[in-house]
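Peer 1: Pasting the sequence and the predicted coordinates here, then a few questions.
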Amino acid sequence: MKTELQKMLDGELYVAGDQQLVEMRDNARKLMSQYNQMIAEPLEPRVAVLKQLLGKCSTLDIQPPFYCDYGTHIQVGENFFMNFNCVILDCAMVTIGDNVMCGPYVQIYTAYHPIVAEERIKGPELAAPITIGDNVWLGGGAIICPGVTIGSNTTIGAGSVVTKDIPAGVFAAGNPCRVIRAI
């Protein structure tokens, strides 16, 4: 029998109130609270806390405040930058490539709920992984929805809502986000 964690990571309906998941979120919140209090601290001590929080990270700079659900389901490559007030709901894997930059208020959501009301009110949730390629820029206020892949060398315009995959090497923007032109 699968645990709720296994169901969550496998994209199946899961119960977010499961004790193991609650403990994992509580641990993440403790580390985020510590991290978000380090606003005036140099980068090195902040990165040490991020390395405890995130599943895999290398060279990175995330400006506090930063929020996530678990942290352990976030993998970031080399030279990652995320500006102030960003959120990653990592109920599924979030894989971010090298040289990715995020403007302020970027939101990356793997979590979602059933769209049929009768199913939604029962409580179980869903999650779908997000993949962001190398050399991507996510403009301020962009929202990346569950299950989306953004190809390498792509720029997402500020305020965009990315509901579907975006190919590599393009500028895309809007709500819903669509390809504007090749780069």
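Peer 2: Here it is on my side, so go on. Residues are numbered from 1 along each chain as shown.

Peer 1: From now on I want contacts and neighbour counts done on CA atoms only, so please keep to that.
Peer 2: Fine.

Peer 1: Secondary structure element for the residue nearest in space to the middle of the chain, which one?
Peer 2: Computing the C-alpha centroid of the chain and ranking residues by CA atoms, centre = their mean puts residue 88 first, at 3.2 Å. Element membership of residue 88, judged by DSSP states H and E, is strand 86-89.

Peer 1: Quick check: residue 181 touching residue 173?
Peer 2: No - using CA atoms under 8 Å, residue 181 is not in contact with residue 173; the gap is 9.8 Å.

Peer 1: here comes the other one, which I'd like you to weigh against the first:
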Amino acid sequence: MTVFNIDEEDNLNRMRRGDLYYAFTPGLVAARKRCRQAVTRLNAAEDPTRREMAEFWRQITNDDRPLPPRAATEDEEDNVLHEYPWIEAPIRIDYGTNIKVGSNVFINFNCTILDTCQVTIGSRTLIGPNVSFFSGTHPLDPELRNGTNGPELGGTITVGEDCWIAGNVTILPGITIGTGSTVGAGSVVTKDVPPYHVVAGNPAKIIRKLERNPNGKQQFSRSPKILHALQIVEPESRSNGIQA
């Protein structure tokens, strides 16, 4: 492996902008190690409390803001700590410092976030199991790619508020998923998703637009075509539900 002699701060800024940068400089190797150690502490915890979970997230994202004062009950703690995500371990994250998460976000197990560039997840968004956020990528030219000695690049990922990303979804660099949208299980998102749309498939394609009531709420459809595309199992005797 090449020993890189470049400006670490400039290299970091290039990474965050999505420009070509080098991932195996001492500074970035150390940054990933710091995050990996913090993630390991979360993954090793058995049944952490809501406050412990928030503290683990602070360590992962390198957030130096103190947690709010402790509440009297666990239910009250959940309200007090709403700006920190609810996480089902294990998860995997590269840097942690390039992640921005809104309030009341749920992240299910085996989530992978490669936060080469900023990954933003809006408030009240639900992330299913085995979801991957890949904000990093590599040059297509193999000579430029050059294994660990070559440069990498990336693109920001933005998931709006009130979204549902179902299980086994992969989101590629540079993607924006609009507010209120749903991505069906097993999808690979290669293009932006407009607000209030349902997409599914590999590559993900628009299944339908979610109509809005005058009061601003979404109308739920029981269309068999949509339910099938979203991998929904819906016996007639049961209320429908999308597999997370």
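Peer 2: In hand now; what should we look at? Quick caveat, the model's predicted, so the values are computed rather than measured.

Peer 1: thinking again about what came up before, the corresponding residue of structure 2 for the residue nearest to the centre of structure 1: what's it in contact with?
Peer 2: Using TM-score structural alignment, the equivalent of residue 88 of structure 1 in structure 2 is residue 113. Counting by CA atoms under 8 Å, 6 or more residues apart in numbering, residue 113 of structure 2 touches 92-94, 119, 132-135.

Peer 1: how about the helix ranked longest in structure 1, aligned to which bit of structure 2?
Peer 2: In structure 1, with assignment by DSSP state H, the single longest helix is helix 19-36. On the basis of TM-score structural alignment, helix 19-36 of structure 1 is assigned to residues 26-43 in structure 2.

Peer 1: Report the distance from the matching stretch to the chain centre.
Peer 2: Relative to its chain's centre, stretch 26-43 of structure 2 lies at 17 Å (CA atoms, centre = their mean, to the nearest Å).

Peer 1: again, but for stretch 155-166 of structure 2
Peer 2: 7 Å.

Peer 1: Next, the distance between the ends of it.
Peer 2: End-to-end distance for stretch 155-166 of structure 2, by CA to CA, to the nearest Å: 22 Å.

Peer 1: that older thread, average distance between whichever helix or strand comes after the strand holding residue 88 of structure 1 and structure 2?
Peer 2: Sequence-wise, the next helix or strand downstream of strand 86-89 of structure 1 (DSSP H and E) is strand 94-96. Overlaying structure 2 shows strand 94-96 of structure 1 at a mean distance of 0.9 Å from the equivalent residues (mean CA distance after the TM-score superposition for structure 1).

Peer 1: what range in structure 2 matches the next helix or strand after strand 94-96 of structure 1?
Peer 2: Per DSSP H and E, the first helix or strand lying C-terminal to strand 94-96 of structure 1 is strand 101-102. Residues 126-127 of structure 2 are matched to strand 101-102 of structure 1 when aligned by TM-score structural alignment.

Peer 1: Just give me the mean distance for the matching stretch relative to structure 1.
Peer 2: Mean deviation for stretch 126-127 of structure 2: 0.5 Å (mean CA distance after the TM-score superposition for structure 1).

Peer 1: Distance from the chain centre to that stretch, please.
Peer 2: On the basis of CA atoms, centre = their mean, stretch 126-127 of structure 2 is displaced by 8 Å from the centre of the chain it belongs to.

Peer 1: And the contacts of that stretch?
Peer 2: Residues contacting stretch 126-127 of structure 2 (CA under 8 Å, 6+ apart): 105-108, 162-167, 244.

Peer 1: go again using 7 Å as the cut-off
Peer 2: The contact list for stretch 126-127 of structure 2 (CA atoms under 7 Å, 6 or more residues apart in numbering) reads 105-108, 163-166.

Peer 1: Repeat that for stretch 90-98 of structure 1.
Peer 2: Applying CA under 7 Å, 6+ apart, the contact partners of stretch 90-98 of structure 1 are 8-9, 68-71, 73-80, 109-111, 127-135.

Peer 1: From those residues, keep the buried residues only.
Peer 2: With burial judged by 16 or more other CA atoms under 10 Å, the buried subset of these is 8-9, 68-71, 73-77, 79-80, 109-111, 127-135.
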